[in-house]
Structures are given as structure tokens and as C-alpha cells.
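1. need a structure here:
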Amino acid sequence: VLPHDPSMRPVWMMRIGLFLYDHLARREVLPASATVDLRHGEIGQPLKPRYSKGFAYSDGWVDDARLVVLNAVDARERGAEVLTRWRCADAQRAASGWQVTLQGPGGQERSVQAKVLVNAAGPWAAQFLREHAHIQDSKTLRLVKGSHIVVRKLFDHQTAYVLQSPDRRIIFVIPYEGEFTLIGTTDVEHNGPVGQARIAADEIAYLCEQASRYMRQTVTPADVVWSYSGVRPLLEDEAANPAAVTRDYQLELDTRAAPLLTVWGGKMTTFRKLAEEAADMLAAPLGGSRGAWTQDAFLPGGDLSGWIGTAQRPDGDFQRFEQALTLRHPELSEPMARRWARAYGSRVELLLRDGLGEVVAPGLYEAELRYLHEHEWARTADDVLWRR
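-> Now for the predicted structure:
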């Protein structure tokens, strides 16, 4: 829900924008946008009384950690070798392709040969070319830091808010992990090492201030229980405002010698389309193509037909699966069944093949720990608690 602030954009502009949003996007599942009265009902209750009108629209969301891991699991199940905790120490062009030196977590080295090399290092893409592939490229990445804060939940329903700020940016206020609210994001130039991006005090203050402009409950830095920052690798287009830099991606195929495909920019929303385009570009160097196929493919655990029969609608299908899981495994508490259903889908049977086992930590059983170690490369506590 986007509460309307008359001092920002007029109603007619908002309606035109949402009309375009509705008609440019596929609306097979998500409902169309609508005007909502914030003076009545639970949606308006967390907002200050001066916000009486709003606009509701629907969008999708994803757990980025699960998406990345499940893509890796899917690749392995299709024949790929996935080497977590290994880095590319050196890449040299040779007559027959690429000679790549990989370095493992213990310092051990391994040499591999490849027909083509794909540089999908995100914010490290330019650095990889210079320092590891020994290539100087004219492309420049603009690194923009986006930070989020997490506070105790500000409302009890599952609707998120989109807040307009005076600097023309928007802030999202999103239900998060049951008991919390996620607030973000910022757009700040990042000039330091990519791996050392951290939220700054002024970013925390900014997010608290913008949330407090709309929410009845004032949000202060003291309310922040956690925060995180990411770095967006954006193609430099000389825009003065970091928020105005294009979020689009560009694929660059260098075939002067052994083929090298570099991915510049990109974001989660278009990752699958980007990957299909990359595969199409590599068809000729690799000597074959099977065509795009991922649009209708399931990620591991995504095919629920064995539990619920014929698929109908994603939202209703998931609810039916959660109910079926609870009935088949009454030993699972309701919160655990919901979390496992969302995280693992039909692969929950792999978790439960030998029972729950011992309690390792609150909400974490031996069965899940064993599964993550055997099937999802988990090796440390952080792998389990934060990265899966």
C-alpha cells in the first residue's frame, strides 16, 4: 500500500502510473491495483491519521538466500560441479580455451580447463577482469550501497507499505520473519572494498526519519535490532543521483580469443532472463543450443503435485501444501511447518527421512542440520543461521 501524500505526487499521476503497471505486467495471479480508504480497516491503522487515501498494488518477493542456493542445487542435479568456498585465483587464455587456477578454503589449488569463461562476479566484475583475467576493460561500474534496518514489528498484518520521501525516493516497510519489520533501502555511493559495506549512522537516521513520517509509532535508532547492507553493481551512466542510475544489465561477449562473457549490472528481478540471454550468446562458442526452457521449470522442491495434485494458483497451492505437510507430519509445530514449507517445498521429505532427531537450537533440529550439510553445502553456523 502506498499512502498518498498530496505534497509529493498528485493523485492523477499515481493512477496513471498504476494503470501502466497493471497493463504492462502479466496479471495471471496478482490482483490489479486499487484505491484504498485508509481511514478504516487494519491497513490504515499503523499510519498517521493524516494519510486517509492510498493505492494498493501487488508484487512478488523472494528469499534471496534460498533462491541462490536452490539454483546451485538445481545446477548440480543437472550435472554441474558446484565448488563453494573456492575462488578463481588466475585465468589465462590458451589455444584451446581457458586455463583457470582455483584456490580452495585451505589454500589448496586446482587447475581446470574451460571452453568459455563467464564473469558473473557482480560488484567484483571489473576487479576480476583486471586482477585475475589480466584484461583491461573500458566499462566502469558504479557501486551503490543499499542498507536496511530491522525493528520489532510495527503492525500485525502481512501488507507492506511504500513510502514517498521528500527527496523523491521511496522506502519500503515490509513484514519480516513474523515478529519484525524491515525498512529500506538507501542509495549511497560506495567507494571502499565491496565486502566491507556497512550501514552508516546517517543511513539509520534517514530510514528511521522516513518511516516515522508515516507510521503512528515513531521509529528511532534505538529500535533497530539488526541491519544489513548490499552493494549494487550499476553501469556508470553519469547520473548525478545514485538513485537515478540505470538498474539494467549489459552482457559483453569477447571472442577475440578464448570466449569471455562478462555480466555488467543486473538485479534479482531479471536474473532468469539475464541467464537465458547469456546462454543464447554462448550457444555458438559451445557448439549447440537447446533453447530457453527455464520459464516453466521448477526449482528443487517447487513441484508440489505429489502433495496437492494438479496446480491451480501459486498462493492457494502453497496453502494447500502447508496443510498437507501438517497433516502428514503432525510432529512439526505450526511455525516450523510453515518455515520448512517455504524454504524446502517438497524436499521436506529428504529432511524427515530419519525423523527430526535432537534439538540443536530453538527451532532447529538435527534433521534440518543434516540435510543442509549433505545437500546444501552448509559447513558453519553462519551457513545455517544466515545463509540458508
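2. CA only for contacts and neighbour counts going forward, please
-> OK.
3. ok, residues contacting stretch 302-322?
-> Outside stretch 302-322, the residues within contact range by Cα atoms under 8 Å, 6 or more residues apart in numbering are 29, 324, 337, 338, 341, 345, 346.
4. same thing with stretch 23-35?
-> Against stretch 23-35 from outside (Cα under 8 Å, 6+ apart): 18, 19, 22, 53, 54, 55, 56, 57, 58, 59, 313, 314.
5. do that again at 10 Å, thanks
-> 1-4, 15, 18-19, 21-22, 53-60, 313-315 (Cα atoms under 10 Å, 6 or more residues apart in numbering).
6. weed out the non-buried ones from these.
-> 1, 2, 3, 4, 18, 21, 22, 53, 54, 55, 56, 58 (16 or more other Cα atoms under 10 Å).
7. the second one reaches residue 164, doesn't it?
-> Yes - contact status for residue 2 versus residue 164: in contact at 7.9 Å, counting by Cα atoms under 10 Å.
8. any common contacting residues for these two?
-> Going by Cα under 10 Å, 6+ apart, residues that sit against residue 2 and also against residue 164 are 170, 172.
9. from the contacts of stretch 302-322, which two are the most distant?
-> 29 and 337 (24.4 Å; Cα to Cα).
10. would you map the helices across the stretch 101-250 of the chain?
-> Taking DSSP state H, counting those that start in this stretch to define them, one finds helices in the stretch 101-250 of the chain at 125-131, 201-214.
11. and the closest residue to residue 357 other than its chain neighbours, how far is that from residue 343?
-> Excluding the flanking residues, the one nearest residue 357 by Cα to Cα, 6 or more residues apart in numbering is residue 366, at 5.0 Å. For residue 366, the distance to residue 343 equals 16 Å [Cα to Cα, to the nearest Å].
12. what about residue 366, how many neighbours?
-> 18 (other Cα atoms under 10 Å).
13. for it, give its distance to residue 331.
-> Counting by Cα to Cα, the separation of residue 366 from residue 331 is 14 Å.
14. in a markdown table, list the helices of the stretch 101-250 of the chain along with distance to residue 276.
-> Formatted as a markdown table, the helices of the stretch 101-250 of the chain follow (distance: least, Cα to Cα, whole Å):
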| stretch | distance to residue 276 |
| --- | --- |
| helix 125-131 | 19 |
| helix 201-214 | 36 |
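15. redo those helices as CSV? Include distance to residue 103 and mean neighbour count.
-> Putting the helices of the stretch 101-250 of the chain into CSV (distance: least, Cα to Cα, whole Å; neighbours: other Cα atoms under 10 Å) gives the following:
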stretch, distance to residue 103, mean neighbour count
helix 125-131, 14, 17
helix 201-214, 36, 18
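16. roughly how far does the residue in the chain sticking out farthest from the centre sit from residue 259?
-> Within the chain, the residue lying farthest from the chain centre (Cα atoms, centre = their mean) is residue 95, at 38.2 Å. Going from residue 95 to residue 259 by Cα to Cα gives 11 Å.
17. let's see this one next to it:
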Amino acid sequence: MTGMVDVMVVGGGINGVGIARDAVGRGLSVCLCERDDLAAHTSSASTKLIHGGLRYLEQYEFALVGKALAEREVLLKLAPHVIWPLRFVLPHESHLRPAWMIRLGLFLYDHLGRRRSLPGSRRIRLEGNPLGAPLKPQFHTGFVYSDAWVQDARLAVLNAMDAAARGAEILPRTRCVAAVRSAGHWQVTLADAAGRERTLTARALVNATGPWAVRFLDEIAHVPHTHTLRLVKGSHIVVRRLFEHDHAYIFQQPDRRIVFAIPYEHDYTLIGTTDVDYHGDPAQVHIDAEETAYLCAAVNRYFRRAIAPADVVWSYSGVRPLLDDHQQNASEVTRDYRLELDTDGAPLLNVFGGKLTTYRRLGEEALDLLANVLPTRGGAWTSDPAQPLPGGERDPNALADAWRAQRPWLTASLAWRLAHQYGTRGERILGEAGSLDALGIAFGAELYQAEVDYLREHEWAQTAEDILWRRSKLGLHVTPADAARLAAYLADTQSAAAGTA
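-> Predicted structure coming up:
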């Protein structure tokens, strides 16, 4: 790409890559930089749901819920390999919320977003029902409703891949160290991991830096503003599987918050999330003992089998950059977003707030704004099911079955995982292999060299952490020795590539 671009996007989280994809599809030249790996922070630290936010109905955020539910329908069609339906069980506790309120809320939830592909909600009797088996005996009645599961970091990477395939330049591990504004353009200085600098001229600058959005304005762009973000930490814990079926649970808490317990990586249960005001470095966020105790207590109110902090096999935390609407309780701060186009000089688009579910809509609205100041070709396009994200052209379950029929040596678990992470792109990993051995070095948990090489060549993966914890969640399944062998392989191949460059 030349030294002049239409749009310079700073930030490789879900909002940044979504904006980049939409922009390049409208005929604009695009460069995106991210100082770390793609989706390295908030966008890989979610509860892994595409959902409307049932609890936001109590806060009268009907527009936000309706928008998110409509997006749920769109995204299920665009990325069926990384987003799929998930049913939720809500055990009823009358002293927290009366049954009529829950029925009304679920009726609204079923109808606000023009639900078409998912089954509606219903009331169930928990006694004698497999869905009630893990619960304590005092829970007699429950409600079941639909939302969707997402592989969050993969969703971000797929958007970046599609943007790159359409002509965008995607630069992970590249910092924006300066952005100087003039009347007609931005002069942007980028620095790669080795400290090598490069200067680009951009007609418009997009600040999609998430928790760092205000700091970017203050320290990089040096643009006067009056904005504040409320940073809220959300933490999750993972324990060994607490129930055998494929539904998730949503648990009401005495503080009126809700906590999810979700089937995770076949052998585990994911529990989250917390909402705690955060004042530290968003890149150094970790769960604390109080949050762990809160999440354990939250599920212990409902499940027969109690868990303790010692049962936690993994935890993760992220910082949500929320619009500060001066709510006292962090859990009540709006999850909606605000886009601000500043044209006091070369255009600057600031992205404040947002959530994973509405990233595509946010990108579309961002480009509708930029279309007022940039020469775009064509209008909104990213909701078109004929333009799926890479790999989303076929149903992943049918794809896994077809692969096994063609390749009897392929295990059911590996076929399922490849289909639900890569979709049709999994063909590039399997290639002409006629056996598992032909896939190359085995790094444990059915991770083979062919997949690792694919991730390096096509998905910007450089480290074992990129592969084990973002491109996949195999970090829960490999041994420390496996991870060390993978890290050594990546270091060797990077050294060899550098030597031939």
C-alpha cells in the first residue's frame, strides 16, 4: 500500500476490524494498526455471547436490545462456523423477580429483534427434567430462551482477514506513535515491534482504541475534547464441567446482577461475569480474589455441586470502555455506543463504548458518517448473507460430516473443531493429507503443524499465546510441555524466515 490512504484505523479489536472491513468494501483504501495481537484485549475477554442483553430490558434499553437482537440474526448467517445457537435456562426465584415480569421480558426478547431462526422462549418444569438435574431441589420452575454463542477472538480475526482480502493493510503489533492533523489530512507515524517507523498520510483517522480511546486523543492525536470513559472490569472463571447437557444457565443474583454458566470447550463450564470499576492499565487487567469468590458463590446458590476458588482451572478479565452515564452501579452503565465525527480539520471518527454483538452495525454507521466526507463507492453491504465472513459459506456440521466421509482417518473431534473454527477454510489446513501424520508435527490436543502454519501465514499468529488462547482455546487442553514445543517451533520458523528475508 502507498503512503496515502483514505482511512487509517487505530485499534485491532472487534470495532476496529469491523470498520476496516466495511470501509474497504465501500471502495476506500484502508490501513489498520494494532499495537498487540488482533483482539488481544477486550475483544477476546467477553462472555462469548451474541445476545440482546436480557437484563437491559429492566433498564428500559429497548432500542439497544432490539438493535442487538436484530444483529444476532444477521451474524448467525454471516458466520455460522463461529456463531451458533445456544439455549439458556433461567431458574425462577420469585423473591428476586416475579414470574409475570420474566414472562413479559421474554416475550419482548422474542419479538424486539425480528427473531426468525431461533426457537422462542417457554416455561419448563425443572423437576424430572435433565435441565433441572444440576440444580438444587428448591428450584421447581424455569424458563428457556435462545441466544447465540461466538468464538469472539476468531470473529475479530475473520473480519480482519476479509478486510485484507479486499485490499486493506492489516498491521498487528504496530503502534500508532503520532498523529498530526492538518486541514486536509492526518500525518500518522507507525512503529513496528522492532521499533522501525513508517509514516502514512490519511484522509481520515478512526480512533477505535477501546479502553484507550481518551488516552489516544490526549497523548497521540493531541485533540482537545471533553470525553470521559468509564472503565469496567469483567472477569470470568473456568471450572471442570458442572453439567452434561448443551444448554447454558443464567442465574439471578441478590444484587440483581446476572451470572452465566455456559458449556465451554466440551470439558469445562465458563462462569461470568463481574462488573467492577477499573482504574489501572487495561493491558494489565486480572481477576482478583473477591471476584473469584463472587462468581463461585453465584453458581453455588443454584447448583447442587458447589465449587470453590481451588476448582478454577483458568480465568480471564477484560476492560469494557463504557460511556459514562453517571450510574452509581457499574452493571447499570449503558452498553450502547456513540460515534462522533469531528471535522474541525481532517476528519476524526471517535468510537466510544459498544459491545461485541453490535460491532457490525457500529461499523456500518461509522461508514455512513465517513461517507459524508470521503468518496465512498456504494452503500451499506456487510449485512448481506451473500457476503459471509471467511469460511462461512457452509453449515459447519455438514462440513465436518463431509470431511469425515472423504477422509476416514480424520477424527470426529478434529473435524468438528476445524469446521467450527475455520469453516470452509479448513480445507486449506487439511489439504491433500492422507493421514494424521501427514498434517505434520503434533503439538498436543489435536493441534498439528499444518494448522499452525496456516495460522502463521493467513491469520497473523506469531506466538503460542496467539494460537492457544485466541485463534483457538486449546490452551485449556495442552500440557505445559506441549505449549513449550509450540513456542520453540514458532521461534525457529520465525528465525528461519528472517534469515531468508
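18. joint contacts of residue 95 and residue 259 of structure 1?
-> Shared contacts of residue 95 of structure 1 and residue 259 (Cα under 10 Å, 6+ apart): residue 115.
19. wait, what's in contact with residue 262 of structure 1?
-> 117-122, 125-126, 129, 250-254, 278.
20. how close does the residue mapped onto residue 127 of structure 1 from structure 2 sit to residue 209 of structure 2?
-> Using TM-score structural alignment, the equivalent of residue 127 of structure 1 in structure 2 is residue 215. For residue 215 of structure 2, the distance to residue 209 of structure 2 equals 9 Å [Cα to Cα].
21. and residue 256 of structure 1, how many residues sit next to it?
-> 7.
22. er, residue 29 of structure 1 actually
-> Residue 29 of structure 1 has 10 nearby residues by other Cα under 10 Å.
23. that one -> structure 2?
-> With TM-score structural alignment as the criterion, residue 29 of structure 1 matches residue 117.
24. just the element for its match, please.
-> Here residue 117 of structure 2, judged by DSSP states H and E, is contained in no helix and no strand.
25. for residue 213 of structure 2, which non-adjacent residue is closest in space?
-> Nearest non-adjacent residue to residue 213 of structure 2 (Cα to Cα, 6+ apart): residue 207, at 6.4 Å.
26. so in structure 2, which helix runs the longest?
-> helix 480-500 (DSSP state H).
27. quick one on the thing from earlier: from the contacts of residue 262 of structure 1, which would you call buried?
-> Listed as buried from those are 117, 119, 120, 121, 122, 125, 126, 129, 251, 252, 253, 278; burial here means 16+ other Cα under 10 Å.
28. can you redo the residues you listed as CSV with distance to residue 302 of structure 1?
-> Below are those laid out as CSV (distance: Cα to Cα, whole Å):
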residue, distance to residue 302 of structure 1
117, 30
119, 28
120, 25
121, 27
122, 27
125, 31
126, 35
129, 36
251, 29
252, 32
253, 33
278, 24
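29. quick check: the match of residue 127 of structure 1 vs residue 208 of structure 2, distance?
-> Going from residue 215 of structure 2 to residue 208 of structure 2 by Cα to Cα gives 12 Å.
30. so for the spatially most central residue of structure 1, what's the nearest residue that isn't a sequence neighbour?
-> Nearest to the mean C-alpha position of structure 1, counting by Cα atoms, centre = their mean, stands residue 64 at 3.2 Å. Spatial nearest neighbour of residue 64 of structure 1, chain neighbours left out: residue 268 (8.0 Å); criterion: Cα to Cα, 6+ apart.
31. what is the neighbour count of the residue mapped onto that neighbour from structure 2?
-> Applying TM-score structural alignment, one finds that residue 268 of structure 1 aligns to residue 356 in structure 2. When neighbours are defined as other Cα under 10 Å, residue 356 of structure 2 has 25 of them.
32. enumerate every residue touching residue 281 of structure 2.
-> Contact analysis of residue 281 of structure 2 by Cα under 10 Å, 6+ apart lists 211, 212, 319.
33. now swap in residue 189 of structure 1 and tell me
-> 142, 143, 144, 145, 146, 231, 232, 241, 242, 243.
34. pull out the buried residues from these.
-> 142, 143, 144, 145, 146, 231, 232, 242, 243.
35. how about those residues in TSV, adding distance to residue 372 of structure 1?
-> As requested, these are exported to TSV (distance: Cα to Cα, whole Å):
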residue	distance to residue 372 of structure 1
142	35
143	32
144	32
145	30
146	29
231	27
232	28
242	38
243	37
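36. mind listing which of those are in strands?
-> The strands, defined by DSSP state E, take in 142, 143, 144, 145, 146, 231, 232 from these.
37. residues in contact with the fourth one?
-> Under the criterion of Cα under 10 Å, 6+ apart, the contact partners of residue 145 of structure 1 comprise 185-191, 194, 197-199, 229-233, 242.
38. tell me how far residue 155 of structure 2 lies from residue 50 of structure 2.
-> 11 Å.
39. which residue, other than its chain neighbours, is closest to residue 358 of structure 1?
-> residue 366 (5.2 Å).
40. aligned partner of that neighbour in structure 2?
-> Match for residue 366 of structure 1 (TM-score structural alignment): residue 449.
41. right, and that match touches residue 441 too?
-> Yes - under the criterion of Cα under 10 Å, residue 449 of structure 2 makes contact with residue 441 at 4.9 Å.
42. which residues are common contacts for the two?
-> 486, 489.
43. helices of the stretch 301-450 of structure 2, residue ranges please.
-> Per DSSP H, counting those that start in this stretch, the stretch 301-450 of structure 2 carries helices over the ranges 359-370, 396-406, 412-422, 426-430, 449-458.
44. could these be laid out in TSV, adding distance to residue 168 of structure 2?
-> Output for the helices of the stretch 301-450 of structure 2, formatted as TSV (distance: least, Cα to Cα, whole Å):
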stretch	distance to residue 168 of structure 2
helix 359-370	15
helix 396-406	27
helix 412-422	21
helix 426-430	22
helix 449-458	14
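45. out of those helices, which gets nearest to residue 162 of structure 2?
-> Residue 162 of structure 2 lies closest to helix 449-458 among the helices of the stretch 301-450 of structure 2, at 10.9 Å (Cα to Cα).
46. so after the closest one, what's the next helix or strand?
-> Next element after helix 449-458 of structure 2 (DSSP H and E): helix 464-465.
47. what's that following helix aligned against in structure 1?
-> Going by TM-score structural alignment: helix 464-465 of structure 2 matches residues 381-382.
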